[in-house]
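> sequence first, predicted model second:
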Amino acid sequence: MSHRAIVVDRPLPDARPEAILRRVETAAAALEGGIDVDVLFSSVNYKDAIALTGGPGILRSLPLTPGIDVVGRVRTSADGWSAGDTVITNGGGLGERFDGGLAERSAVPAAHTIALPDGMTARTAAAIGTAGFTAALAVQAIATAGVSPDDGEILVTGAGGGVGSFAIALLAARGYRVAAVTGRESLADALVDLGAERVLERSEIDVADGKPMQSSRWAGAVDSVGSTTLVNVLAQTSYGGVVAACGLAQGPDLPGTVLPFILRGVTLAGINSVEAPLARRREAWAELATLPVDVIDSIAPRTEPLERATTIAREVLAGRVAGRVVIDTRA
């Protein structure tokens, strides 16, 4: 039976790859041995936005269906799952090596798939998605390393994005005092509503010629920006602090020094949500399930049909989307 999917095709000479919504008989690059699911919801993450607009570095082969998030219903019993079970898959190669969630049907890797938490709806799970999952891993890395709410403020960069928004909510729920950084002044009130005690303008942190060691300001940080912003965050982190790095919106480079590590004992913790093992996935999602639904909905208020995914992708890359956008694959 055919189903609708957004497929990024091979480009014509001297052209970018093109994302097209069309009917397909089978997944273009179905995961061998994957769990066959009817996709209920997906989302447009930063990675998806790049893939949908023909950008390089995300899709490992073409043609391929983007979408690193899948919330779906199992079609046929397999790998301990029963037909009708609702499952969540984030990463695991979806939308990069294998056909992803921007389709009505997908094959998801069992090693990266968990059950929908009790009491959570499929739409809510998609609203959280990889962004919320990554934020939970980052917050847990800071807490597990021993940074407590009594140690000082936690900085969240890229606070207007999905990862940053969920990081603020999760940190506040644990009792941390949060300082949020954004380049969009219009988001300040919303970030405070999520739990930030104060909001900083991006220029306060993004200083190209910042000193390798700066005044101690943060007990820890969640950074989704990278590059010079991350270097300055490290230089401002207090003794024994932990910085969880989970993104590269500004760039993949790290033009700094080792001084924060060897003079203040700062830890740079890398967060990889793609290959996180099942135990960590279940732990992260258990924490995410404690967030109030109205908080999640405030981060992801929009639900759009599958046919609008590419339009949303352009908005994401242009910085016109705050938080998250859910894609209803059946609409």
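Great, that's in hand. If you're wondering where the values come from, they're calculated on a predicted model, not measured in any experiment. Numbering: from 1, shown residues only.
> okay, CA-based contacts and neighbour counts for the rest of this
Fine.
> look up how far Tyr46 lies from Ile68.
10 Å (C-alpha to C-alpha, to the nearest Å).
> mind checking which of the two has more residues around it?
Each of Ile68 and Tyr46 has its neighbours counted (other C-alpha atoms under 10 Å); Ile68 has more, 28 against 19.
> could you measure from the more buried one over to Gly33?
In terms of C-alpha to C-alpha, Ile68 sits 18 Å off from Gly33.
> next: Val147.
Going from Val147 to Gly33 by C-alpha to C-alpha gives 41 Å.
> more crowded one of those two?
Val147 (18 against 12).
> distance check, the more buried one against Arg177.
Taking C-alpha to C-alpha, one finds Val147 at 12 Å from Arg177.
> shared neighbours of these two, which are they?
Shared contacts of Val147 and Arg177 (C-alpha atoms under 8 Å, 6 or more residues apart in numbering): none.
> show me where the stretch 201-331 of the chain has strands.
Ranges of strands within the stretch 201-331 of the chain are 218-223, 237-245, 267-270, 302-305, 325-328, based on DSSP state E, counting those that start in this stretch.
> looking at those strands, which is buried most?
strand 218-223 (a mean of 28; mean count of other C-alpha atoms under 10 Å).
> ok, residues contacting that one?
Contact with strand 218-223 is made by 135, 138-139, 142, 147, 151-158, 164, 167, 230, 233, 236-247, as judged by C-alpha under 8 Å, 6+ apart.
> go on, stretch 300-311?
Contacts of stretch 300-311 (C-alpha under 8 Å, 6+ apart): 6, 19, 21, 44, 49, 52-53, 102-103, 127-128, 323-331.
> another structure for you, compare them:
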Amino acid sequence: MKALVVRKDEESGKTSAAVEDLSVADLPEGDVTVAVEYSTVNYKDGLCIGPGGGLVRQYPHVPGIDFAGTVEESSDDRYKPGDKVVLTGWRVGEVHWGGYAQKARVKADWLVPLPGGLDSRQAMAVGTAGFTAMLAVMALEDHGLKPGQGPVLVTGAAGGVGSVATAILANLGYEVAAVTGRPETADYLTSLGATQIVPREDINETTKRPLEGETWAGCVDAVGGAMLARVLGQMKYGGSVAAVGLAGGAALPATVIPFLLRGVNLLGIDSVMQPYDNRLRAWERIASDLPMEKLEAMAHPATLADLPQLGADILKGQVKGRVVVDVNA
């Protein structure tokens, strides 16, 4: 089988990634062996393909935090050969070998049945990024967000999480304000359903004022850092921000004033260790609430051989939308 293998030079500490031929016997232990059909590229994948980012424990390593495919062998009663499955999270592709290979072996607990209405290619056009976006939308709804309450801000909107969040929110009837630092993506974001394009520089500067005008009914934030701090002070009373990423930094130079005077909620979204029932709920919502034509508009094809470059590009913020990796191409 072919796989993207990352190796580390012990002397220099540098890593290199290349497509290699491996044996099925090389796969790690697990309950279920899956014939992988598609994977995708997320920010974490860029780290695991390249510098490691503290995520990879042992080399050689096969990255790929997502995959979709068909069960080949299973020692667990929940899955049988021929079943279509999806995997996101559980530190697969980081600690455990992942989806950048033609076969993967994992624990049954980590898998979810492919939801009706989606094929494996579409599932990877969604991937962890889209799954995370759906979790964020669900969390905002669970905290009272409804269409008609005002614009919902999506930061990092042209990225993977942001693109899917924009499409889902627009499809559900929300007014979406999309933040981007790339003016050339405005037409793309409008095609996904954004009704307002917010230049990144308008909202990326810190302010000494802990509160500004009440502007946003909700927010899906993939940036963190100074932008998240600024957004918290612009939320409407009782509004919520779903925090999904830290592309702009892990520090949060904010005050508690928005929480105390406006009842703002900051909701942490983790996609890696989500319980099984919530995973099912999210995937079912994706199948029903994400327009497939919008998903196609944000998806770009790739092969295993393209991954070293794509990994470097996504770390620089140069990947738009979603990348679908055909591991058999």
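That came in fine, so what should we check first? Just so you know, these numbers come straight off a predicted model, no measurement behind them.
> superpose the two chains and report the TM-score.
The TM-score (TM-score structural alignment, normalised by the length of the second structure) is 0.95; 327 aligned residues with a C-alpha RMSD of 1.5 Å.
> tabulate the strands of the stretch 201-331 of the first structure (CSV), appending distance to Val258 of the first structure.
Formatted as CSV, the strands of the stretch 201-331 of the first structure follow (distance: least, C-alpha to C-alpha, whole Å):
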stretch, distance to Val258 of the first structure
strand 218-223, 17
strand 237-245, 13
strand 267-270, 11
strand 302-305, 42
strand 325-328, 38
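> out of those, which gets nearest to Leu64 of the first structure?
strand 325-328 (17.7 Å; C-alpha to C-alpha).
> matching residues in the second structure for that closest one?
Per the alignment by TM-score structural alignment, strand 325-328 of the first structure matches residues 323-326 in the second structure.
> same thing with stretch 234-250 of the first structure?
Stretch 234-250 of the first structure maps onto residues 232-248 of the second structure, going by TM-score structural alignment.
> what do we get in the second structure for Val222 of the first structure?
Under TM-score structural alignment, Val222 of the first structure pairs with Val220 in the second structure.
> for Asn272 of the first structure, give its distance to Ala141 of the first structure.
11 Å.
> more crowded one of the two?
The neighbour count for Asn272 of the first structure versus Ala141, taken as other C-alpha under 10 Å, is higher for Ala141 (19 against 14).
> quick one: that one from Arg330 of the first structure, how far?
36 Å.
> check contacts around Arg177 of the first structure.
149, 152-154, 171, 196-197.
> which SS class is the spatially most central residue of the first structure?
Geometric centre of the first structure, nearest residue: Ala131, 2.3 Å, by C-alpha atoms, centre = their mean. Here Ala131 of the first structure is recorded as helix under DSSP: H, G, I helix; E, B strand; the rest coil.
> quick one on the thing from earlier: among the contacts of Arg177 of the first structure, who's most crowded?
Going by other C-alpha under 10 Å, Ile154 tops these with 30 neighbours.
> can you show me the helices along the stretch 51-200 of the second structure?
120-142, 160-171, 186-192 (DSSP state H, counting those that start in this stretch).
> any chance of JSON lines for the ones you listed, columns distance to Lys294 of the second structure?
Converted to JSON lines, the helices of the stretch 51-200 of the second structure look like this (distance: least, C-alpha to C-alpha, whole Å):
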{"stretch": "helix 120-142", "distance to Lys294 of the second structure": "11"}
{"stretch": "helix 160-171", "distance to Lys294 of the second structure": "7"}
{"stretch": "helix 186-192", "distance to Lys294 of the second structure": "6"}
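> out of the ones you listed, which gets nearest to Glu214 of the second structure?
helix 120-142 (17.1 Å).
> so which bits of the closest one are buried?
120-140 (16 or more other C-alpha atoms under 10 Å).
> quick one: it to strand 235-243, angle?
Angle, helix 120-142 of the second structure to strand 235-243, by axes from the mean of the first three to the mean of the last three C-alpha atoms, to 10 degrees: 140 degrees.
> so where is helix 120-142 of the second structure in the first structure?
Counting by TM-score structural alignment, helix 120-142 of the second structure corresponds to 122-144 in the first structure.
> now the matching stretch on the second structure. Mean distance?
Aligned to the second structure and superposed, stretch 122-144 of the first structure gives a mean residue distance of 0.5 Å (mean C-alpha distance after the TM-score superposition for the first structure).
> now, which of the contacts of Arg177 of the first structure sits nearest Gly319 of the first structure?
Minimum distance to Gly319 of the first structure across the contacts of Arg177 of the first structure is 20.8 Å, recorded for Ala196 (C-alpha to C-alpha).
> what does that closest one correspond to in the second structure?
Checking TM-score structural alignment: Ala196 of the first structure goes with Ala194.
> what's the answer for Leu263 of the first structure, then?
Under the alignment (TM-score structural alignment), Leu263 of the first structure maps onto Leu261 of the second structure.
> tally of neighbours for that match?
Leu261 of the second structure, neighbours per other C-alpha under 10 Å, totals 11.
> now for the host helix or strand of Val8 of the first structure, which elements pack on it?
Secondary structure assigned from DSSP states H and E places Val8 of the first structure in strand 3-9. Packing partners of strand 3-9 of the first structure (3 or more C-alpha pairs under 8 Å, 6 or more residues apart in numbering; DSSP states H and E): strand 18-24, strand 105-108.
> one more time with 6 Å
strand 18-24 (3 or more C-alpha pairs under 6 Å, 6 or more residues apart in numbering; DSSP states H and E).
> who's in contact with the closest residue to Ser120 of the second structure other than its chain neighbours?
Spatially, and ignoring its direct neighbours in sequence, Ser120 of the second structure is nearest to Ala68 (5.3 Å; C-alpha to C-alpha, 6 or more residues apart in numbering). Listed by C-alpha atoms under 6 Å, 6 or more residues apart in numbering, the contact set of Ala68 of the second structure reads 36-38, 85-86, 120.
> from those, which land in strands?
Within the contacts of Ala68 of the second structure, residues falling in strands by DSSP state E are 36-38, 85-86.
> any idea how many residues pack against the aligned partner of Val32 of the second structure in the first structure?
Using TM-score structural alignment, the partner of Val32 of the second structure in the first structure is Ile35. Residues within reach of Ile35 of the first structure, counting by other C-alpha under 10 Å, total 22.
> I'd guessed Ile35 of the first structure sits against Val108; true?
Yes - using C-alpha atoms under 6 Å, Ile35 of the first structure is in contact with Val108, at 5.1 Å.
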